[in-house]
Structure formats: structure tokens, C-alpha cells
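Visitor: Can you look at this prediction? I've put the sequence above it.
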Amino acid sequence: MVLVNETSYLPFLQTALLQTLFSSPRTLHKKLHFVSYIYIMFHIATLIICFITNQVNVLHFIMAQKRFFHKSFHIIVGRFLNKVVMNINKHLLEWRELHDLKQQQVADAIGVSRSTYANYEACKRSPDIETLTKLADFYGISLDALVGHKTKQSDEASLPPLARRMLQSFDKLSKRMQERYIAHMALDVEIETVTDVPKILYDTVAEKNTKK
């Protein structure tokens, strides 16, 4: 993640703060307001860079911030985050529909009520980082993929929940049982392929007859 280095601004802020100590009461208020303004602009710029680089990092950044000391900063950040939250909640709906799951199934998987999860999709509530992590684990994807952030390269294989549960159960079997299970599956595939041959031949003949 690319972030603006806060330490590069410290000398400037320290100088501004020292100047306020030797200011007259008449100019002290203006200089304090100026220092506050610089601080606010720095964090807004950092948020924008976070959003462009990785939307998930915006949530991490906001959760780490405990010093929203300025009202205007809080308002600006709130408006900015509304767009981020709406985008994330839209992708929650898309992932659920992609796997043909009901809201109750997803809610049970992440340990919340159905109404709570429904509020996530309806943009009435915002899932925290822990909930987003559970959702990403449930779908077998990264947080970036969950919220719609496109990465240039990804080495992670995305598996549907059912396939992932089968793989987890398979890993718990002994090596001998795994080999028997693989052989059994291979036989099932072979039998299914053979039984499909007559249908394929029938469809081919039917197509030829319609063309005559």
C-alpha cells in the first residue's frame, strides 16, 4: 500500500506550532486554525491515496484513527466514506448472488442475524473489518476481491464455498482414503461420460435430420 509519509510533514508542523507559542493573542487563533487546516488536508490526501490504491486500506486507516478532532474533517471524511461503503455493500450482494446463496446462509456463516446482513446489502449498516474478513474467508477470496478492488496479479485460486468445504474435508482423510476417494470420483466421471454418449449421438442424428 502506498501512503504519504507523515514524518515528512512533521518539521513543518513543528515549526508552525513553535510559532504559535510566540504569537500575540490576536494572531494566535488564526495560526492555530492554520495548523489544524494543514493537519486536516494531510489526512484527507492520505485517505484519497488509500482509496485509489486499495479500498480495504481505507477501512483499516479509519479504524486506526482516534483523533478526529475537527468537525469539518469529520464531515468531509463521512461524505467520502459513504461512497466507499455503498460500493462495498453492492459487491456483497453480487458475491452472494454469484454463489446462489440466501441471506440467511451467509449470515449463519459469519455469525450475524439475517436482518443484520440484510442491512449490510441495503447500505443501512456497514460491516467492520472482522466481518469483511469472515465474508472473504467464506467465499474463499481476498478482501480486495470482496470489495471489488482489482489487482493486477493474483496467485490465489478462488473456490466456491461448496468446493472449499469438500477440499477441507478431503484434507482430513488419510492418504489411503484420499486415493480411494479420487479413484471413486474418476470412475463416476467415466461412467457419466459413457452414459452421455447415446444422448450425444441421438442429438447429432436429430440435427442431421432437421437439416435435410
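Guide: All right, it came through fine. Residues are numbered from 1 along each chain as shown.
Visitor: Could you use CA atoms for every contact and neighbour count after this?
Guide: Noted.
Visitor: Nearest residue to Val84 in space, please, no chain neighbours.
Guide: Gln55 (7.3 Å; Cα to Cα, 6 or more residues apart in numbering).
Visitor: hang on, the one you found packs against Val147?
Guide: Yes. If you go by Cα atoms under 8 Å, Gln55 and Val147 touch, sitting 7.3 Å apart.
Visitor: Show me where this structure has its helices.
Guide: Remark: helices assigned in the chain by DSSP state H are 10-21, 25-53, 55-64, 71-98, 103-110, 114-121, 129-139, 143-146, 161-171, 175-211.
Visitor: Just the buried residues of the shortest one, please?
Guide: By neighbour count on 16 or more other Cα atoms under 10 Å, the buried set for helix 143-146 is Leu143, Ala145, Leu146.
Visitor: The structure to be compared is supplied as follows:
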Amino acid sequence: MDIAKRLKEARELKGATQTQVSKDTGINNKTLSGYERKISEPDLETLNTLANYYGVTTDYLLCRTDDPNGEEEIVTIAAHHDGEEFTEEEKKMIEDFKDMVRKMKQKKGQ
């Protein structure tokens, strides 16, 4: 699978048309079509916008995981935890922290 297929799959799972995604996100319809047809790829900001809109992680869109919600990684983190269950708020904090670390790594790589 590649990013183009993942973007199309995520859009279809949400039940949205390209026109609707364009209207809701402000991303040009032709641009969205280009992403789904492998003509171009979204930049980081656009990828984040689409991931948030579709309710999936950027790792899922980038084919780094097959888990659209990132639960796989939370389970891995939990395996190294002291056995307590994470609340939804704590899971969100873990996701936010992971995103922050990724952004910092990307900035360093520039």
C-alpha cells in the first residue's frame, strides 16, 4: 500500500467525497485528486490536516502502521507501563507527545 491508496481509503471510510473534503479542509479538489492518483504528495501540514479530518494518524497515512488510530503503539507503550490502564485523556496525551517528538525530529533534520 502507498500514501495515495491510504488517502483514498481513509476518505472513503469517512464516507466523504473529494469535493466534501475540499470544502471542509480548504484543500483544493484538484490537489486532493492528485494526491490520490500519485501525481503529488501532501506536505506535512496538509498531511496533518487530512489525518485529523479523517480521524487517523499520520503514521497510518504514511503506511508506517496498519492501525489507523494508533492503538497499536499505545498498547506497546502500555506493555512497558506498570500495569495500570490508560484513560482516554492519557492516551491523547501520549499521542500529542509522540506528535511533538516527531515534529522536533523533523525540525532537526531540516
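Guide: Cool, got the structure. Predicted, not measured: the structure shown is a model, and the values here were computed from it.
Visitor: Can you get me a residue count around the aligned partner of Glu73 of the second structure in the first structure?
Guide: In the first structure, the residue equivalent to Glu73 of the second structure is Gln153, according to TM-score structural alignment. Using other Cα atoms under 10 Å, Gln153 of the first structure has 6 other residues around it.
Visitor: Please report the distance of Gln153 of the first structure from His184 of the first structure.
Guide: Distance from Gln153 of the first structure to His184 of the first structure, counting by Cα to Cα, to the nearest Å: 36 Å.
Visitor: Same check on Leu13 of the first structure?
Guide: With Cα to Cα as the criterion, Leu13 of the first structure and His184 of the first structure are 70 Å apart.
Visitor: Compare those two (neighbour count), which wins?
Guide: Comparing Leu13 of the first structure with His184 by neighbour count (other Cα under 10 Å), the higher total belongs to Leu13, at 16 against 12.
Visitor: and the nearest residue to that one once chain neighbours are set aside, what does it touch?
Guide: Spatially, and ignoring its direct neighbours in sequence, Leu13 of the first structure is nearest to Val35 (6.9 Å; Cα to Cα, 6+ apart). The contact partners of Val35 of the first structure, by Cα atoms under 8 Å, 6 or more residues apart in numbering, come to Leu13, Ala16, Leu17.
Visitor: one step back: export the buried residues of helix 143-146 of the first structure as CSV, with columns for distance to Tyr39 of the first structure.
Guide: Below are the buried residues of helix 143-146 of the first structure laid out as CSV (distance: Cα to Cα, whole Å):
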residue, distance to Tyr39 of the first structure
Leu143, 30
Ala145, 32
Leu146, 32
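Visitor: just the residues you listed now: which is nearest Phe73 of the first structure?
Guide: Leu143 (27.0 Å; Cα to Cα).
Visitor: how close does the counterpart of the closest one in the second structure sit to Ala79 of the second structure?
Guide: By TM-score structural alignment, Leu143 of the first structure lines up with Thr58 in the second structure. Noted for Thr58 of the second structure: a distance of 23 Å to Ala79 of the second structure, by Cα to Cα.
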